[in-house]
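[1] Predicted coordinates and the sequence they were generated for:
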Amino acid sequence: MANHRLRDRVIENFVKSWSRAKPPIATLAVEALTDLYDRFREAGLADRTFEQQLTSGQPATYEQRMGELLLADMLWRDGFSLESNDEGPDFFVSKDGKSAWIELHTPDRSGIPLDYFDLSTPGLVKGVPHTEINLRWTTAIDQKKGQLKKYINSGIVKADQPYIIAVNSRLLNPFKMTGINGVSGKPIAVEVLFSVGPVQIQIDRLSGEVVDQFHQHRPFLDKPGTESKVESDSFHNPDNARISAVLGVDLLEQVTALGGEHPSALVYNPLATTPIAQRWINAQEHWHCTIEPDSYLVQRLEP
């Protein structure tokens, strides 16, 4: 396949992204990213606007399209083969005789206070806008659920094919490496899919001793500045049964360039009509839920 006319500009963007690194490291990083880009295009995974958006000069757009490259690399390293077309989800992935669709979404920073991302004052202590960040995740999942309906109606996604939503938190993190956990200490994907809130501590009023601690059950998120509430229990809702799992991930250029793992958590839908096998996709953490008539238990799978 011939090189794209914007290939040189794509590489220039990689150089710019690593301009602050030491020259030997920057050279390795740019070479690794260029090799990945060439493989991505050769595999037919780049849509008609990929290079144009990657080189648009808009930082958010760059990260969103870069996320596709990095997710493809993550899946290739995990032994998957990848296909794509302009009309369907980002990737159709196959491994071990099984296949699934994966749709990636990299939420922008809408609704999150801008001062959270201001790193100009070293040592400044400030709070994390957990609710606003979680709302970006719920919006991402809801948007991809809407896309799934269109894919099913058009016949692109078949009734027996699993559909996985990948949410890349890169634009929601002010630092180069911050992970994917929320206020509960658990992955944000777990919080917004299973109504998991912060830890609550019960203290004996007489002795002052801690007698119990547990996670708050939080089926709704308050939308700041309004009286609106947003559901945060997607995997308890049968309407979402066609979503097989949600992969929460922070896709980092340095992982592809220098090695390591992307922070990631794969959360399985207990109501899925097209479930995927546990650990079929590699992730740092795997979470599942057991539902009983009057309770449910969310657990991390043991390594």
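    Ah, there it is. Residues are numbered from 1 along each chain as shown.
[2] For the rest of this, base every contact and every neighbour count on C-alpha atoms.
    Noted.
[3] how far does the helix or strand harbouring T27 sit from the chain's center?
    For T27, the host element (DSSP states H and E) is helix 23-42. Taking CA atoms, centre = their mean, to the nearest Å, the mean C-alpha location of helix 23-42 is offset from the chain mean by 22 Å.
[4] What helices and strands are in contact with that helix?
    helix 7-17, helix 59-77, helix 253-258 (3 or more CA pairs under 8 Å, 6 or more residues apart in numbering; DSSP states H and E).
[5] can you redo those as CSV with distance to S110 and mean neighbour count?
    Below are the helices and strands packed on helix 23-42 laid out as CSV (distance: least, CA to CA, whole Å; neighbours: other CA atoms under 10 Å):
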stretch, distance to S110, mean neighbour count
helix 7-17, 23, 17
helix 59-77, 11, 20
helix 253-258, 23, 19
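[6] Output the ones you listed as a markdown table; include the columns distance to T274.
    Converted to a markdown table, these look like this (distance: least, CA to CA, whole Å):
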| stretch | distance to T274 |
| --- | --- |
| helix 7-17 | 38 |
| helix 59-77 | 20 |
| helix 253-258 | 31 |
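[7] Which one of those helices lies nearest to W137?
    helix 59-77 (14.6 Å; CA to CA).
[8] Now do that closest one against helix 7-17, angle only.
    Helix 59-77 and helix 7-17 are oriented at 100 degrees to each other (axes from the mean of the first three to the mean of the last three CA atoms, to 10 degrees).
[9] hmm, back to that, so which of the helices and strands packed on helix 23-42 is nearest Y268?
    helix 59-77 (17.6 Å).
[10] Show me which residues of whichever helix or strand comes after the closest one are buried.
    Once the chain leaves helix 59-77, the next helix or strand it forms, by DSSP H and E, is strand 81-83. Buried residues in strand 81-83, counted by 16 or more other CA atoms under 10 Å: 81-82.
[11] chain center to the helix or strand following the helix holding T27: distance?
    Next helix or strand after helix 23-42 toward the C-terminus (DSSP H and E): helix 50-54. Its chain's average C-alpha position is 20 Å from that of helix 50-54, according to CA atoms, centre = their mean.
[12] second one coming, line it up with the first:
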Amino acid sequence: MIPPAVQRKFESACSDAGGLWDIKLRRLIALFEWFTWEGLADPHFVQELAAEDTYRERLSEMLVAYKLMRSGYELKSDSAGPDFWAYKGEQGFWVEVVTPRPTRIDPDYLAQTGATDEGMLEFPADQVLRRWTQAIDKKVAALLGPREGSPDGKRPGYLHKGIVKATQPYVIAVNGRNLRGKAGIGFNGSSGNPCAVEALFAVGPLHIRFDPIGNGFMRPSLGRSQRASIESPNGSPIPLTTFLDETYAQVSAVWALDIDEDEVLLDPAWPNLERNYFASAGVFNPLAVNPLAVGAFPTFEDWTCNISGDSYQLTHHNRIPFRPSR
């Protein structure tokens, strides 16, 4: 039985679904019933799902669980610790879900539905990247405890408490739906790659490089710069090198997403793949003590990194046949 307050939230979310309104609503209700029946909801889940300021955060947990279930994972959850333990047989990993709010992001960008008369579409890339980075950092802190010098002090993380064992993989699932403008951009950053890749591997904006080819001529080429940190609103640096730092080797991967209620209307177009392919990427930690393989969870693209001495190389893995590599 679905609580009336939750049903009203779902009805409101389905109001723009047109002729699919009834299907979308019934599937959301069925998802809620499955999620709670499986014991994946904590004691505050229903209350926070019905609340305006926490609705999308708790919805994200249901949708991530839904994606994992469709990919053949079994799930279990405790009231303390990460959101889920996802497993197939003896293989599994912890999943911690976070849905950053659009704090300090230009409201004009969030409200913009399309290009201006001049053909321009504003994208505050650094503002969006900060929110991705801060969301990841928050869930890293949940595992390891806050970074040194953090105002959160020395609060113990899941590892210190023994909730997550040192031998268990830990995945941070970030749903960037709140950071997407109405025009549909916000998942990829100024480099053209997912914001999660920029936040973890110091990938900077696209730039044009001019290489000499003789006789005073130069050949232009388009490439990506490197950026080790980004400024916070108060001017302090926010590191963009988490997956290049052995301090964070207990984090196995970041699963970047952009999902909302429409997820329940989509069916996989290919086995183990997702149809909304511009909105899911697995970013794997090359220094992970508990590494996960490409394809460990349902995405349309994955990113790995090879570190050699003082240099590193990122590799983009397509998981559908018709998308070009980057």
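    Structure received. These figures come from a predicted structure and were not determined experimentally.
[13] So after superposing, what's the score?
    Remark: TM-score between the superposed chains equals 0.91 [TM-score structural alignment, normalised by the length of structure 1]; 295 aligned residues with a CA RMSD of 2.1 Å.
[14] The equivalent of F220 of structure 1 over in structure 2 and A202 of structure 2, how far apart?
    Alignment note (TM-score structural alignment): F220 of structure 1 maps to S229 of structure 2. Using CA to CA, to the nearest Å, S229 of structure 2 is found at 7 Å from A202 of structure 2.
[15] anything in contact with each of the two?
    Residues touching both S229 of structure 2 and A202 (CA atoms under 8 Å, 6 or more residues apart in numbering) are 240-241.
[16] So the residue nearest the centre of structure 1: helix, strand or coil?
    Centroid-nearest residue in structure 1: V167, 2.2 Å away (criterion: CA atoms, centre = their mean). Look at V167 of structure 1: counting by DSSP: H, G, I helix; E, B strand; the rest coil, its state is strand.
[17] Next up, the contacts around it.
    Each residue near V167 of structure 1 by CA under 8 Å, 6+ apart is listed here: 104-107, 137, 140-141, 246-249.
[18] Which ones among the residues you listed map onto helices?
    Of the contacts of V167 of structure 1, the ones assigned to helices by DSSP state H are 137, 140-141.
[19] residue contacts, N306 of structure 2?
    By CA under 8 Å, 6+ apart, N306 of structure 2 lies in contact with 286, 312-314.
[20] what's the counterpart of it in structure 1?
    Aligned partner of N306 of structure 2 by TM-score structural alignment: T290.
[21] Just the element for that match, please.
    Going by DSSP H and E, T290 of structure 1 is in strand 285-292.
[22] That strand vs structure 2, average offset?
    On superposition with structure 2, the average gap between strand 285-292 of structure 1 and its aligned counterparts reaches 0.4 Å (mean CA distance after the TM-score superposition for structure 1).
[23] picking that back up, now for the match of F220 of structure 1: which residues touch it?
    Contacts of S229 of structure 2 by CA under 8 Å, 6+ apart are 202, 237-241.
[24] Filter the residues you listed down to the buried ones.
    202, 238-241.
[25] Other residues contacting stretch 261-272 of structure 1?
    For stretch 261-272 of structure 1, contacts defined as CA under 8 Å, 6+ apart pick out 179-180, 187, 189-190, 235-238, 240-252, 255, 275-276, 278, 283-291.
[26] cutoff 7 Å now
    179-180, 187, 189-190, 235, 238, 241-252, 255, 283-289 (CA atoms under 7 Å, 6 or more residues apart in numbering).
[27] Over to stretch 117-133 of structure 1?
    Contacts with stretch 117-133 of structure 1, where a contact means CA under 7 Å, 6+ apart, come from 111-112, 172, 174, 182-183, 221.
[28] The same query, at a cut-off of 6 Å, please.
    112, 174 (CA atoms under 6 Å, 6 or more residues apart in numbering).
[29] What residues of that stretch count as buried?
    131-133.
[30] Same question for stretch 184-201 of structure 1.
    Taking 16+ other CA under 10 Å as the criterion, stretch 184-201 of structure 1 shows 184, 186-198 as buried.
[31] quick one: that stretch to chain centroid distance?
    Put simply, stretch 184-201 of structure 1 sits 16 Å off its chain's centre (CA atoms, centre = their mean).
[32] quick check: that stretch aligns to which part of structure 2?
    Counting by TM-score structural alignment, stretch 184-201 of structure 1 corresponds to residues 191-208.
[33] Quick check: the two most widely separated of the contacts of S229 of structure 2?
    A202 and P237 (12.7 Å).
[34] for A46 of structure 1, what are its contacts?
    Contacts for A46 of structure 1 were tallied using CA under 6 Å, 6+ apart; there are none.
[35] And stretch 243-258 of structure 2, end to end?
    21 Å.
[36] Which residues belonging to that stretch are considered buried?
    For stretch 243-258 of structure 2, the neighbour count (16+ other CA under 10 Å) marks 243-244, 248-258 as buried.
[37] Take the buried residues of stretch 117-133 of structure 1 and write them to CSV, including secondary structure and distance to N3 of structure 1.
    Shown next, in CSV, are those (DSSP: H, G, I helix; E, B strand; the rest coil; distance: CA to CA, whole Å):
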residue, secondary structure, distance to N3 of structure 1
T131, helix, 44
E132, helix, 41
I133, helix, 38
